[in-house]
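**Q** Model the following, please.
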Amino acid sequence: PSHGRIPLERESVFTVLGALTTSVLDTARYLDVAAGHHPIDRMSLPRPDQSYEKLAESLDVSGLRVGWSDDFGYGVMEHEIVEIAYTAAEALISTARLERRKLELALETIRPLWRRLVGGRTWSNLCQEGYLPDRIGELSNVPQQSLLAGAKLTIGEVYEIERRLSKLRRDFAASFEDIDVIVSPTVATEAFAAAGPAPETIDGRDASNTGPAPLGFIANTCWNPAISVPAGFTKSGMPVGLMITVPQHRDDIALRLARLLELARPWPLTAPLQC
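**A** So this is what the prediction gives:
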């Protein structure tokens, strides 16, 4: 959801609370129940005066301008993932009667810097609560690296990261001057083992600075609503997502478009049985 749509117990400029659901209407209902201002979160938004569940079924989105991006200008993506997501995007554009527009995103690759900044803040919080540094060994490799890198940040480095994040927000906001909706793959590669490690080479190219999920953090940074919906399966049977990103506070558009795709291309609501 939009940043502030769901109030937080502890304020954060990057964190939003959402829910994994099996259907778009379940997601909309979650927002209807949980959305609204809370006095302990100064950034929380007023309670919407309309039902997201109803809007997901009725909002008129025809004619909205849509742009496709493979990689936001920096992601290292698997060709198969892009191809499957693009096919789903074409179905959505046709079903929702959207107006296709050319989109050339060329955002800066700052995911490693973002992770260091988030890691530094999390390190400080967990140290104050007594979990770190003594229990750092209980974490897996990726969060360990992020926390340890964040712990070494200097004031000057924090300032530089914030400056570059500010530029990223301006650049991304500018893309919505001529576009109402951005559609893209959700992640860069098919699912890997939960135990890790995350792949650093994708499609034969170095992805150490972008990782397997290079695009999602943009919504956290820029406060845009974004929703991932099933787009299809890879040849090996792994699911692929299509990400729909919309302007700030237009959660209703994201939900309606996701719902239209769900109606046009229903996805299974249960995992396949394994022998």
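**Q** For the rest of this, base every contact and every neighbour count on C-alpha atoms.
**A** Fine.
**Q** doesn't Gly241 fall inside a strand?
**A** Yes: the assignment for Gly241 is a strand, going by DSSP: H, G, I helix; E, B strand; the rest coil.
**Q** Now do it: how many residues are near it, please.
**A** Residues lying near Gly241 (other C-alpha atoms under 10 Å) number 23.
**Q** Could you pull up the residues touching it?
**A** Going by C-alpha atoms under 8 Å, 6 or more residues apart in numbering, Gly241 touches Ala85, Pro185, Thr186, Val187, Ser228, Val229, Pro230, Ala231, Gly232.
**Q** so how far is Asp41 from the residue sitting nearest the centre point of the chain?
**A** When the chain is reduced to its mean C-alpha position, the nearest residue by C-alpha atoms, centre = their mean turns out to be Gly216, at 3.0 Å. The spacing between Gly216 and Asp41, counted by C-alpha to C-alpha, to the nearest Å, is 23 Å.
**Q** Adding neighbour count, write the contacts of Gly241 out as a markdown table.
**A** Compiled in a markdown table, the contacts of Gly241 are given as follows (neighbours: other C-alpha atoms under 10 Å):
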| residue | neighbour count |
| --- | --- |
| Ala85 | 26 |
| Pro185 | 32 |
| Thr186 | 27 |
| Val187 | 26 |
| Ser228 | 21 |
| Val229 | 23 |
| Pro230 | 21 |
| Ala231 | 26 |
| Gly232 | 19 |
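**Q** can you tell me which two in these are farthest apart?
**A** Val187 and Gly232 (13.0 Å; C-alpha to C-alpha).
**Q** hang on, isn't the residue nearest to the centre of the chain packed against Ala188?
**A** No: counting by C-alpha atoms under 8 Å, Gly216 stays clear of Ala188, with 10.3 Å between them.
**Q** Could you tell me which of the contacts of Gly241 are located in strands?
**A** Counted as lying in strands by DSSP state E, out of those, are Pro185, Ser228, Val229, Pro230, Ala231, Gly232.
**Q** How about the second one: what's its closest non-neighbour residue?
**A** Nearest residue to Ser228, sequence neighbours excluded (C-alpha to C-alpha, 6 or more residues apart in numbering): Met243, at 4.3 Å.
**Q** and that neighbour, how many neighbours does it have?
**A** 24.
**Q** The structure of the following sequence is requested for comparison with the preceding one:
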Amino acid sequence: MVFTDARETARMLREKEVSAREVLAAHLAQIERCNPEINAVVTLVADRAADEAAAADERLAHGEEVGPLHGLPVAHKDVHDTAGIRTTFGSPLLADNVPARDALVVERMRAAGVITIGKTNVPEFAAGSHTVNPVFGATRNPYDLGRSAGGSSGGAAAALACGMQPLADGSDMGGSLRNPASFCNVVGLRPTLGRVPTWPTAAPWSSISATGPMARTVSDVALLLGVLAGPDPRAPAALDTPGSAFAAEPATDVRGLRVALAPDLGGAVPVDPAVRAVIERAGGVFEELGCVVEPACPDLTGADEAFRTLRAWQFDTTYSALLDEHPDAFKASLRDNILAGRKLTGTDVGRGFALQAAVQERVREFFGRYDALLAPVSQVPPFPVGWEYPTEVAGVPMRDYLEWMASAYLISVTGSPALSVPAGFTSDGLPVGVQIIGPRRGENGLLRIGRAFEQATGHGLVRPAVATA
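**A** Modelled structure (predicted):
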């Protein structure tokens, strides 16, 4: 039951083929079995979840209308506020923080019928694509316990891979939905900016941060996007299209589509040879599916500077006051990011936005010629869990904890939706995802392309031994 697709489990629940109590019990047993080794779920509220499951069964028994995610158990990302359940952001400063209300993403999932079972692990304040923090420690990769699960939605991705939950919410500034999906052989969607509204936030007009869905299949990602998307008066940058426009199971016919293949984003990033090989094979799969595949990449000049400037500015806006109060309570890389933002001038920030605008215009023109762009999600396979980050990629030294994620964060600057789909494994059995990027507001087309690839390859069906042995 724990590896049944969320869409199918939701159908079984609505048709009373299985109860919410039974679904919850199966997932709690899987958490008990796998989580001690993986450390994905860091706060568990099993008793509360049991009460919610019982109430869900009663509502259905009395003929009440239920939501599309009725009875599905989910642990939410530990940077998304959950009313009455601690939300730590991976920081000792918030280790005992218990919010009074839900974040919008949690609110929408619960309104759709989700049963909250706890929280999933994150890096400190979700900074960096490796899930480790001083409150809970590291989340380990289900396919190799000595490796990273990625981040910042690393706990969510690992929990999905192990069958601890069928769906997950995540967030993504520089790759936090895509990188852990790639590392853990699941699916993560960074939507078009504004597609999934964010509240509460100190930066409601952020041009680089997105919230979105994760699951084990593209179809289940579409199901969750259907719940998460749509406008909200508390989110001024939200797009108006209702979530119902994305909820259907995506089609799979991609014949005749023009697909650009960029294994190193046009030379913009170094890429480990093992990752490059997987991405190039993905291009071959699309040719077999009837697509026209060509080597091409939009000009991403200026995207690196734009991302670093706007990220530092947003970190300063969000965390500067807390840093002043607790100067020794932040990891060095995060503290340096905040302080870099503090040094920015209005001219610096304005230049960052201007560079982003120029990148987005070139990308818009690019997608006038192509339907999708294939690129690596991460430039390296999952790295040792004891590292903070890879210090070199393909022999090229990395200047800081961000640069090894450039294949993801350069795409963040474009504002385009980007989907990480399982694409294969290295010779050591480590998962590698392909990043499929589409035009802005083109989620439905992107989901169709991703599902066609997923159905043709089946890489996402390979389960980790820790979850099945």
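**Q** Helix or strand: which one has Gly188 of the second structure?
**A** Taking DSSP states H and E as the criterion, Gly188 of the second structure maps to strand 187-190.
**Q** And that strand, what's buried?
**A** Within strand 187-190 of the second structure, the residues that count as buried by 16 or more other C-alpha atoms under 10 Å are Val187, Gly188, Leu189, Arg190.
**Q** what range in the first structure does the following helix or strand past that strand sit on?
**A** Tracing the chain past strand 187-190 of the second structure, the next element assigned as helix or strand by DSSP H and E is strand 210-215. Per the alignment by TM-score structural alignment, strand 210-215 of the second structure matches residues 16-21 in the first structure.
**Q** Now do the buried residues in the matching stretch.
**A** Using 16+ other C-alpha under 10 Å as the test for burial, stretch 16-21 of the first structure gives Val16.
**Q** To what extent is the corresponding residue of the first structure for Pro231 of the second structure buried, counted in neighbours?
**A** The equivalent of Pro231 of the second structure in the first structure is His37 (alignment by TM-score structural alignment). Residues lying near His37 of the first structure (other C-alpha under 10 Å) number 19.
**Q** ok, so what distance separates His37 of the first structure from Ser228 of the first structure?
**A** 25 Å.
**Q** Tell me who's in contact with Leu117 of the first structure.
**A** Gly150, Leu153, Val158, Ile161.
**Q** Val466 of the second structure reaches Ile31, doesn't it?
**A** No: using C-alpha under 8 Å as the test, Val466 of the second structure is too far from Ile31 to be in contact (11.4 Å).
**Q** Among these two, which residue is more densely surrounded?
**A** Per other C-alpha under 10 Å, whichever of Val466 of the second structure and Ile31 has more neighbours is Ile31, with 22 against 18.
**Q** that's a strand at Val293 of the second structure, yeah?
**A** Yes: assessed with three-state DSSP, Val293 of the second structure lies in a strand.
**Q** Show me where the stretch 151-275 of the first structure has its strands.
**A** Per DSSP state E, counting those that start in this stretch, the stretch 151-275 of the first structure carries strands over the ranges 181-185, 201-202, 205-206, 226-233, 239-245.
**Q** Tell me, how many residues neighbour Asp51 of the second structure?
**A** Residues near Asp51 of the second structure, counting by other C-alpha under 10 Å: 12.
**Q** The first structure: matching residues for the helix or strand where it lies?
**A** Using DSSP H and E, Asp51 of the second structure sits within helix 46-61. Against the first structure, there is no aligned range for helix 46-61 of the second structure (TM-score structural alignment).
**Q** next structured bit after that helix?
**A** strand 73-77.
**Q** Mind giving me the packing neighbours of the helix or strand that comes right after that following strand?
**A** Once the chain leaves strand 73-77 of the second structure, the next helix or strand it forms, by DSSP H and E, is helix 104-111. If contacts are counted by 3 or more C-alpha pairs under 8 Å, 6 or more residues apart in numbering; DSSP states H and E, helix 104-111 of the second structure sits against helix 218-228.
**Q** Which strands or helices does the helix it packs on pack on?
**A** helix 6-14, helix 104-111, strand 167-172, strand 187-190, strand 210-215, helix 443-457.
**Q** rerun at 6 Å
**A** strand 210-215 (3 or more C-alpha pairs under 6 Å, 6 or more residues apart in numbering; DSSP states H and E).
**Q** residue boundaries of the strands in the stretch 1-150 of the first structure?
**A** 65-68, 99-100.
**Q** which residues in the second structure does the last one align to?
**A** The counterpart of strand 99-100 of the first structure in the second structure, using TM-score structural alignment, spans residues 292-293.
**Q** For that stretch, give me every contacting residue.
**A** Arg258, Val259, Ala260 (C-alpha atoms under 6 Å, 6 or more residues apart in numbering).
**Q** change it to 10 Å
**A** With contacts defined as C-alpha atoms under 10 Å, 6 or more residues apart in numbering, stretch 292-293 of the second structure is touched by 254-261, 283-287, 370-374.
**Q** mean shift of it relative to the first structure?
**A** Stretch 292-293 of the second structure: mean distance to aligned residues in the first structure after superposition is 2.0 Å, counting by mean C-alpha distance after the TM-score superposition for the first structure.
**Q** chain center to that stretch, what's the gap?
**A** The chain centre lies 27 Å from the centre of stretch 292-293 of the second structure; the measure is C-alpha atoms, centre = their mean, to the nearest Å.
**Q** Walking through the stretch 1-150 of the first structure, point out its helices one by one.
**A** Counting by DSSP state H, counting those that start in this stretch, the stretch 1-150 of the first structure has helices at residues 24-34, 52-58, 79-96, 111-128, 141-151.
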